[in-house]
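Student: Pasting a predicted model and its sequence here:
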Amino acid sequence: MSTVAAASEWLGNPASPEDKDALFARLSARFGDRLSRSEVLREQHANTLTWLKVQAPDAVLFAETTEEVSEAVSACAAARVPVIPFGVGTSLEGQLNAPFGGLSLDLSRMNAILAVHENDLDCAVQAGVTRKQLNAHLRDTGLFFPVDPGADASLGGMGATRASGTNAVRYGTMRDAVLGLTAVLADGRIVTTGGRARKSAAGYDLTRLLVGSEGTLGVITELTLKLYGIPETILSGVCPFETLEGACNATIAALQMGLPLARIELLDEVQVRGCNAYSKLSLPETPTLFLEFHGSEAGAREQVETFAAIAEAEGGGALDWAERPEDRNRLWQARHDAYWAARGLRPGGDLIATDVCVPISALAACVAETKQDIERLGLLAPIVGHVGDGNFHVMPLIDPDSAEERTRVRAFLDRLVDRALRFEGTCTGEHGIGQGKIGYLVAEHGAGVDVMIAIKKALDPLNILNPGKIFAAGY
């Protein structure tokens, strides 16, 4: 059976083109110009930022309330039309593609901050609120939301993909940040999970089930999030190293001795060269750690001194640190722009962004083997990563017209995942599976994939929620 036929079988006799047209006509009559079938808009809503082919939905609907999401999903379920949730479009593994057509459900207009409970260090937001929007709103309260994937992603999308980022080493990922949520299930039912209590032993943990489900189990419309106090002192630093292994070993040593690092990011010499050109920096083009220390004034400075001593023992150079917000922001903006800086290293080339994550103790060996593989293959592939939690990214740049180069890169990506699994890690620390990493899921989880599929079929028997993601077509 072909892939499309197998997937269509699970879709349960999906709608014909005429049935789709009838559905979208009804939705257009209900929602007016918030329902669009513009080709340009549809393709924008399937942007993948990878070498995956763009597969546009049949229509885009801009929802404004949870009830509207429920209404739209119910209508699509009745017509057996797929629904693909959309935030701001920053996911990296094809999560937004519509391989079987359907409705892209854009939640960007659901951008209200519903409540901030300063005394309890939490807030409630709609799914379309972005992390920068939330932190701008919180600025005068002395609180902030720490999960920072780099892009100004929507919080609903961050929850759906279990996003992580530069602060994860101290503050955790979206798995840790979400106290509760509201979601619309495949039949249109609205469910609320969790609450504002910091712990609960009441039944199955539905919040954690939906966080990271990539829109395949429900459409997240609201979230309750943990907040943290803005530190008294924030110091950022840059430390060059002679080798990648030295930078990784310094990271491991700092964590093992309990140094409370807030951020620790690794850039290899190739990525530093790209950042220098793109962000107008003048860093030595050598493996480099970007760091951030949070605490009291005395505590943060003590952390800087301690790490400087650790770095020196591992071949690190002088730790150049900054306290002024404008200097710190410039440094971290350069880190956040690493994707675009890397693209500038090969104008006209395609960039394939991928990630793996390994136990901290295996980080140096895994990064070293990966670097050796890159050099053996003659690839241009910067390495950058959230090394404080063992997560690193590799971004091969390739000639889009070279079949031979694409073949080399595919083999490299396979070996990268095999290597991470050999070190008892994972095929993705934060990008998710989407379409791009489906082939690796069974290798990592084995029979556990069957359990995931059983959950998917129980909650979405018609497979209308983001079909063709996480699992191979035909499940």
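Tutor: In hand now; what should we look at?

Student: C-alpha only now, for contacts and for neighbours.
Tutor: Fine.

Student: now the helix of greatest length in the chain, how far from the centre of its chain.
Tutor: Criterion DSSP state H: the longest helix present in the chain is helix 403-422. Counting by Cα atoms, centre = their mean, to the nearest Å, helix 403-422 is centred 21 Å from the centre of its parent chain.

Student: got it, and stretch 57-70?
Tutor: With Cα atoms, centre = their mean, you get 22 Å for stretch 57-70.

Student: want to compare, so here's the second one:
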Amino acid sequence: MATQRIPDVESGRRLPDAMLADLRHLLGARLALGLAEREQHGRGESYHATQAPDAVCYAESTEEVSAILRLCSAHGVPVVPFGAGTSLEGHVSAVRGGVCIDLSRMTRIIAVRAEDLDVTVQAGVTRIQLNEELRATGLFFPIDPGGESTLGGMAATRASGTNAVRYGTMRENVLSMTVVTADGEIIRTSGRARKSSAGYDLTRLFVGSEGTLGIITELTVRLYGIPETISAAVVPFETVEAAVASVVSIIQYGIPVARVELMDTRTVQATNRYCGLSYRETPTLFFEFHGSPGTVAEQIAMTKELTADHGALDFESASDPDTRATLWRARHAVHYAVQAMRPNAKVWSTDVCVPISSLTRCIAETQADIASASFFISIVGHVGDGNFHLGLVIDPSDPAELEEADGINDRLIRRAIGMDGTCTGEHGIGSGKIKFMELEHGRAVRVMQAVKAALDPANILNPGKVLPAA
């Protein structure tokens, strides 16, 4: 039957009439065409402009995702996957319209295998949901980027977060995935063995691909035992440089801290105001230690000594759960705390990662660069693995501020890449950092483009993301 194309009145774009009919038959009320719902699915948590899809499909199974992709492939319609909408680099913007596949209703925990220390879940399961389910087993999933992120989205963006210094990123913790390819084929990337030499490592290929090579619908991830003892510490310093230098020493000494987070003075001020806290308003490190009572006590003692050597103003440790929960709630609220410093503004959130030996210099040079900025800027970071973030609080409607922010971001990234670092440690590329891919990867970008062309020849999977046009 010939495909007739009719206008979508609210968006002004066009979708095939036959395709819409098939989607309605497949999904019923789970096909959304209303403007408000589509706009909600065309924006993340940062300054990027909303770009709404033409339709939102709420999938509930791998088979439904496959059916939707077969339809989109047949009609040449772009597809954008959506988890929780917490992305920061324009990952969910529908730059060419098309269909958004919302995976947030795929929330089934398929199998917990405590004896193997792994679990298989649907892509819409969140880390908080998973850890609530695991609590009775004595196990937990440690990757914690903040927010109520879905595991599928975390795998797609190769997320990490506050625990990465000890437990690694999603790259190290995803064992296997079920992925739907551009033509609707369902594949499993690997088995659950902890190592394999059989063929290409497709799991690592799809982790971090941001929905441009396939849509992740299920994943198997590693689990860990809940530590017998957990303790936290808050350590203020006179300067950011002193704080970061102490972290470099701690990592080089091999102290297995679970978390070490930095907030500069402005970030502590914003967090105090937003969360009703009273931390000393000076550059501050927040630590967490995991292990047996003896090993935690040893970690704390060594960390206290090393931070004192670098001029720590205080060292306040706490093991009670309420104090620790307050500390990490404050850390996870940073994005909104910083945004609240300027009503009606948006946060241009950017991140880089450098080798740990270059971290102090990179942050010091960045501080000097942003000292005269015309708007509020925060520095916060997972400094235990060389990763830090800037939060530039801007008015996105002001061309002068956008130009200034773009310049700061550009210099930050060129500074990090010049130190053999990366333009993003965990936010991903999305559409916001495509222009830096060739600077960082050179001719390797051509190899990535060849992989993309092989797996998605019609370029329907999250087009306009990750890679520059070939």
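Tutor: Received, thanks. Predicted, not measured: the structure shown is a model, and the values here were computed from it.

Student: care to give me the TM-score?
Tutor: The TM-score (TM-score structural alignment, normalised by the length of the second structure) is 0.96; 462 aligned residues with a Cα RMSD of 1.4 Å.

Student: Now the longest helix of the first structure on the second structure. Mean distance?
Tutor: By mean Cα distance after the TM-score superposition for the first structure, the fitted helix 403-422 of the first structure averages 0.9 Å away from its aligned residues in the second structure.

Student: For residue 205 of the second structure, give its distance to residue 73 of the second structure.
Tutor: Taking Cα to Cα, to the nearest Å as the measure, residue 205 of the second structure falls 22 Å from residue 73 of the second structure.

Student: thinking again about what came up before, what's the next secondary structure element after the longest helix of the first structure?
Tutor: helix 438-445 (DSSP states H and E).

Student: That next one vs the second structure - mean distance after superposition?
Tutor: Mean for helix 438-445 of the first structure is 0.5 Å (mean Cα distance after the TM-score superposition for the first structure).

Student: Remind me what that helix packs against, helices and strands.
Tutor: helix 448-459 (3 or more Cα pairs under 8 Å, 6 or more residues apart in numbering; DSSP states H and E).

Student: Give me the residues contacting the helix it packs on.
Tutor: 185, 186, 216, 217, 441, 442, 463, 471, 475 (Cα atoms under 8 Å, 6 or more residues apart in numbering).

Student: Now with 7 Å, please.
Tutor: Applying Cα atoms under 7 Å, 6 or more residues apart in numbering, the external contacts of helix 448-459 of the first structure come out as 186, 217, 442.

Student: for stretch 76-88 of the first structure, same thing?
Tutor: Against stretch 76-88 of the first structure from outside (Cα under 7 Å, 6+ apart): 11, 14-15, 96, 98, 101-108, 128, 153-154, 156-157, 186-187, 215, 219, 464-467.

Student: Of these, grab the buried ones for ChimeraX.
Tutor: Buried residues among these (16 or more other Cα atoms under 10 Å), as a ChimeraX selection:
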select :11,14,15,96,98,101,102,103,104,105,106,107,108,128,153,154,156,157,186,187,215,219,464,465,466,467
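
Student: Mind giving me the packing neighbours of the longest helix of the first structure?
Tutor: Helices and strands touching helix 403-422 of the first structure, by 3 or more Cα pairs under 7 Å, 6 or more residues apart in numbering; DSSP states H and E, are strand 354-357, helix 363-377.

Student: can you list the ones you listed in CSV and add mean neighbour count?
Tutor: As requested, those are arranged in CSV below (neighbours: other Cα atoms under 10 Å):
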stretch, mean neighbour count
strand 354-357, 25
helix 363-377, 17
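
Student: any chance of these in TSV, plus distance to residue 132 of the first structure?
Tutor: As requested, those are exported to TSV (distance: least, Cα to Cα, whole Å):
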stretch	distance to residue 132 of the first structure
strand 354-357	24
helix 363-377	31
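
Student: and of these, who's closest to residue 196 of the first structure?
Tutor: Closest to residue 196 of the first structure of these, according to Cα to Cα: strand 354-357, at 30.4 Å.
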